[in-house]
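A.B. asks: Have a look; sequence and predicted model below, questions after that.
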Amino acid sequence: MKITEFLKHNYRHFNAAALIDAAEGYKTHLASGKKMLISLAGAMSTAELGVSLAEMIRQDKLHIISCTGANLEEDLMNLVAHSHYRRIPNYRDLTPQDEWDLLEKGLNRVTDTCIPEEEAFRKLQKHIYKIWKDADDKGERYFPHEFMYKLILSGVLEKEGYEIDPKNSWMIEAAKKNLPMVVPGWEDSTMGNIFASYCIKGELKASTMKSGIEYMMFLADWYTKNAGTEGIGFFQIGGGIAGDFPICVVPMLYQDMEQTDVPFWSYFCQISDSTTSYGSYSGAVPNEKITWGKLDITTPKFIVESDATIVAPLIFAIVLDQ
């Protein structure tokens, strides 16, 4: 039995049914010729979402990505240092002393997975600094993801050896296609912190890295050119800035740029376990976004209240007809 057949046979109610509805809505959206944005929050790259996301990119099932700086870099960290990662299934039992011991071993924990500082962070730092410095010396400026694309396409990481099958790296597939991307709040990432440290030391200029405002300007131009009259789809994995930042481009164009013919986002799905209470924007139901000029009354809207590491690969499987 195919994955899709299994899901449609068993997933009939509640969040399970919402998963099916969201996936079928995604397929309908693409079939009508419209494009799709996917936003990645949390630590989805460390959760190895690339296993399924890379195939989505290969088959042109998405057209632009918004992600955190962590997701941008952690896919590459896993690519070059996977054998040095350490999984801790009993992470809920760790004491503060256990956590300190991991720190002293250079193992930074993300839930049940520890990223090795020396083999992951510092290996990328060594190579990306040369690319930053070269641009800085030439007076050139690029976005964070464009520097990462340059790193991938240079072949230096491949020469040192990949530690996972490269077909499971979504960043490699994105670089091959020069996939459009926005990375809001990139400074809140390991490489962002490292870049800032070089700027503080006077080794690089902050202006060498294009800013979040420039990302919004790029996204405004991209949306205007690609939305047509019916809009772009929005598939949000988790909450946070990866989703909050790009969805605002529509009301900005409409209200602030006074482009009153700009179409709303034409599909919306969020996978989230954030509670809809206490002002939780990430847990806000889609209807609330109507009041902010982001979604239309008729926009297909879905929420799957579950763990994205479980749900996203299943939705992708249906979209990919697996």
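C.D. replies: Nice, thanks for sending it over.
A.B. asks: alpha carbons only for contacts and neighbour counts from here, please
C.D. replies: Will do.
A.B. asks: and the closest residue to residue 86 other than its chain neighbours, how many residues sit next to it?
C.D. replies: Excluding the flanking residues, the one nearest residue 86 by CA to CA, 6 or more residues apart in numbering is residue 114, at 5.1 Å. Look at residue 114: counted by other CA atoms under 10 Å, it has 19 neighbours.
A.B. asks: give me every residue that touches residue 114.
C.D. replies: Residues in contact with residue 114, defined by CA atoms under 8 Å, 6 or more residues apart in numbering, are 85-88, 107-108.
A.B. asks: any idea whether it is helix, strand or coil?
C.D. replies: strand (DSSP: H, G, I helix; E, B strand; the rest coil).
A.B. asks: Residue 109 - nearest residue in space that isn't next to it in sequence?
C.D. replies: Spatial nearest neighbour of residue 109, chain neighbours left out: residue 115 (6.3 Å); criterion: CA to CA, 6+ apart.
A.B. asks: So that neighbour is in contact with residue 107, correct?
C.D. replies: Yes: contact criterion CA atoms under 8 Å: residue 115 and residue 107 qualify, at 5.5 Å.
A.B. asks: Give me the common contacts of those two.
C.D. replies: Contact with both residue 115 and residue 107 is made by residues residue 86, according to CA under 8 Å, 6+ apart.
A.B. asks: Compare the two (neighbour count), which wins?
C.D. replies: Comparing residue 115 with residue 107 by other CA under 10 Å, the one with more neighbours is residue 115, at 23 against 20.
A.B. asks: For the more buried one, give its distance to residue 105.
C.D. replies: Relative to residue 105, residue 115 is positioned 11 Å away (CA to CA, to the nearest Å).
A.B. asks: swap in residue 81?
C.D. replies: Distance of residue 81 to residue 105, computed by CA to CA: 15 Å.
A.B. asks: Show me which of the two is the more surrounded one.
C.D. replies: Per other CA under 10 Å, whichever of residue 81 and residue 105 has more neighbours is residue 81, with 22 against 11.
A.B. asks: Identify the residues contacting that one.
C.D. replies: The contact partners of residue 81, taken as CA under 8 Å, 6+ apart, are 116, 119-120, 162-163.
A.B. asks: The residues you listed: which two are farthest apart?
C.D. replies: The most widely separated members of these, counting by CA to CA, are 116 and 162 (15.5 Å).
A.B. asks: More neighbours: these two, which one.
C.D. replies: residue 116 (24 against 15).
A.B. asks: any idea how far residue 307 is from the more buried one?
C.D. replies: 25 Å.
A.B. asks: same question, residue 190
C.D. replies: Between residue 190 and residue 307 the distance is 25 Å, computed by CA to CA.
A.B. asks: hold the first one in mind and look at this next one:
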Amino acid sequence: NLVARSQYVRLPNYRELSSQQEEELLKRHLNRVTDTCIPEEEAIRRIERVVIDEWVAAARKKERGFPHEFLYTILKECRLKKFYEIDPGDSWMIAAAHKDLPVFVPGWEDSTLGNIYAARCITGAITDVRTVRSGIEYMIALAEWYRRMSQDSSIGFFQIGGGIAGDFPICVVPMLNQDVVTTLVPEWGYFCQISDSTTSFGSYSGAVPNEKITWGKLNIDTPKFIIESDATIVAPLIFAKIL
């Protein structure tokens, strides 16, 4: 983590925590995600203050941007530099910002920053709710990107984990082919997922790749792979080999 790395708290025995112990974590402003607690003040609030300034300034100038674009601006201007706890050269976010890497963030509205943004709109600090562009606009931007990039090369889909982060982008293909229709695009060139989810009724994260054929996301000949393991271990190994 670029910010507050040393302040995160690990709880390997998280399954044994009582309700009272969970409440104590809340009082310490430690928000638990499985075995790791995010330090609210050191991680979230430090970033919040800088991001809110960026949102408010954009609203006043009647400018709009995607969630990641505001963060890119902040990182390029080194406005969080005093809080860095790792070498910036090891931060994927900083690298992405300087390369202007296309990023599509589904469900941002359900994130901590999304909640903060909604709160600032309610209080009136941000005068135009449209200042941060929406998830629908992300899909439109993704569609434009996919159409453009798939003209010259096949695009693979490498998924880490599951949920909306996986289903949102993969759906751009059936959306273009079944709903827009005007110009058909090729299905994803390959599919690989690292997941520890098991197949169950209604589960997307644990669904086998062949299920995606029925939705028009993949075709019969698409190379398909599922790696059933811990992504925090497997993904770095794959990236080290490929990159």
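C.D. replies: Arrived safely. Not measured: the values here are computed from a predicted model.
A.B. asks: How close are the two chains, by TM-score?
C.D. replies: TM-score of the superposed chains, computed with TM-score structural alignment, normalised by the length of the second structure, equals 0.95; 242 aligned residues with a CA RMSD of 1.3 Å.
A.B. asks: hang on, the earlier thing: out of the contacts of residue 81 of the first structure, who's nearest residue 186 of the first structure?
C.D. replies: For these, the closest approach to residue 186 of the first structure (CA to CA) belongs to residue 120, at 17.9 Å.
A.B. asks: List the contacts of whatever residue of the second structure lines up with the closest one.
C.D. replies: Using TM-score structural alignment, the partner of residue 120 of the first structure in the second structure is residue 43. Neighbour list for residue 43 of the second structure: 3-4 [criterion: CA under 8 Å, 6+ apart].
A.B. asks: Roughly how far does residue 43 of the second structure sit from residue 1 of the second structure?
C.D. replies: 9 Å.
A.B. asks: residues in contact with the equivalent of residue 90 of the first structure over in the second structure?
C.D. replies: Counting by TM-score structural alignment, residue 90 of the first structure corresponds to residue 13 in the second structure. Residue 13 of the second structure makes contact with residue 35, according to CA under 8 Å, 6+ apart.
A.B. asks: in what helix or strand does residue 28 of the first structure lie?
C.D. replies: Using DSSP states H and E, residue 28 of the first structure sits within helix 14-31.
A.B. asks: whereabouts in the second structure does that helix align?
C.D. replies: Using TM-score structural alignment, helix 14-31 of the first structure corresponds to no residues of the second structure.
A.B. asks: Check which helices and strands the helix or strand just after that helix sits against.
C.D. replies: Counting by DSSP H and E, the next helix or strand C-terminal to helix 14-31 of the first structure is strand 36-40. Packed against strand 36-40 of the first structure by the contact rule (3 or more CA pairs under 8 Å, 6 or more residues apart in numbering; DSSP states H and E) you find strand 64-67, strand 233-237, helix 241-247.
A.B. asks: Find me the equivalent region of the last one in the second structure.
C.D. replies: Applying TM-score structural alignment, one finds that helix 241-247 of the first structure aligns to the residue range 164-170 of the second structure.
A.B. asks: List of residues touching the matching stretch?
C.D. replies: With CA under 8 Å, 6+ apart, stretch 164-170 of the second structure has contacts from 104-107, 139, 142, 157, 159-160, 188, 204, 217.
A.B. asks: Shared with the second structure, which of the contacts of residue 81 of the first structure?
C.D. replies: With both residues aligned by TM-score structural alignment, their matches' CA atoms under 8 Å, the contacts of these that the second structure also has are 116, 119-120, 162-163.
A.B. asks: between the residues you listed, which is closest to residue 173 of the first structure?
C.D. replies: Using CA to CA, residue 162 comes nearest to residue 173 of the first structure of these, at 14.4 Å.
A.B. asks: Alignment lookup: the closest one to the second structure.
C.D. replies: Residue 162 of the first structure maps onto residue 84 in the second structure, by TM-score structural alignment.
A.B. asks: Does its match touch residue 42 like I think?
C.D. replies: No: here residue 84 of the second structure does not reach residue 42: they are 11.1 Å apart, not a contact under CA under 8 Å.
A.B. asks: what touches both of these two?
C.D. replies: Common neighbours of residue 84 of the second structure and residue 42 (CA under 8 Å, 6+ apart) are 3-4.
A.B. asks: which residues touch the residue nearest the centre of the second structure?
C.D. replies: The centre of the second structure sits closest to residue 105, judged by CA atoms, centre = their mean, with a distance of 5.0 Å. Contact analysis of residue 105 of the second structure by CA under 8 Å, 6+ apart lists 67-68, 135, 138, 165.
A.B. asks: What's the match for it in the first structure?
C.D. replies: Correspondence of residue 105 of the second structure to the first structure, assessed by TM-score structural alignment: residue 183.
A.B. asks: now do residue 212 of the second structure
C.D. replies: Aligned against the first structure by TM-score structural alignment, residue 212 of the second structure finds its counterpart in residue 289.
A.B. asks: So that match versus residue 315 of the first structure, what's the distance?
C.D. replies: In this structure, residue 289 of the first structure and residue 315 of the first structure are 23 Å apart, going by CA to CA.
A.B. asks: which of the two has more neighbours?
C.D. replies: The residue with more neighbours, out of residue 289 of the first structure and residue 315, is residue 315; 22 against 16, by other CA under 10 Å.
A.B. asks: didn't the more buried one look like it was pressed against residue 20?
C.D. replies: Yes: with contacts counted by CA under 8 Å, residue 315 of the first structure reaches residue 20, the gap being 7.3 Å.
A.B. asks: Around residue 78 of the second structure, how many other residues sit close by?
C.D. replies: As a burial measure, residue 78 of the second structure scores 13 neighbours (other CA under 10 Å).
A.B. asks: for it, helix, strand, or coil?
C.D. replies: Three-state assignment for residue 78 of the second structure (three-state DSSP): coil.
A.B. asks: ok, it - contacts?
C.D. replies: Residue 78 of the second structure sits next to no residue when contact means CA under 8 Å, 6+ apart.
A.B. asks: For it, give its distance to residue 132 of the second structure.
C.D. replies: The spacing between residue 78 of the second structure and residue 132 of the second structure, counted by CA to CA, is 21 Å.
A.B. asks: Residue 150 of the second structure now?
C.D. replies: The spacing between residue 150 of the second structure and residue 132 of the second structure, counted by CA to CA, is 28 Å.
A.B. asks: And these two? Which one has more around it.
C.D. replies: Using other CA under 10 Å, the more surrounded residue of residue 150 of the second structure and residue 132 is residue 132, with 21 against 15.
A.B. asks: Can you show me the strands along the second structure?
C.D. replies: For the second structure, the strands defined by DSSP state E cover 9-10, 30-33, 36-39, 157-160, 191-195, 224-228.
A.B. asks: Deepest in the core, which of those is it.
C.D. replies: Among the strands of the second structure, ranked by average contacts under mean count of other CA atoms under 10 Å, first place goes to strand 191-195 (a mean of 20).
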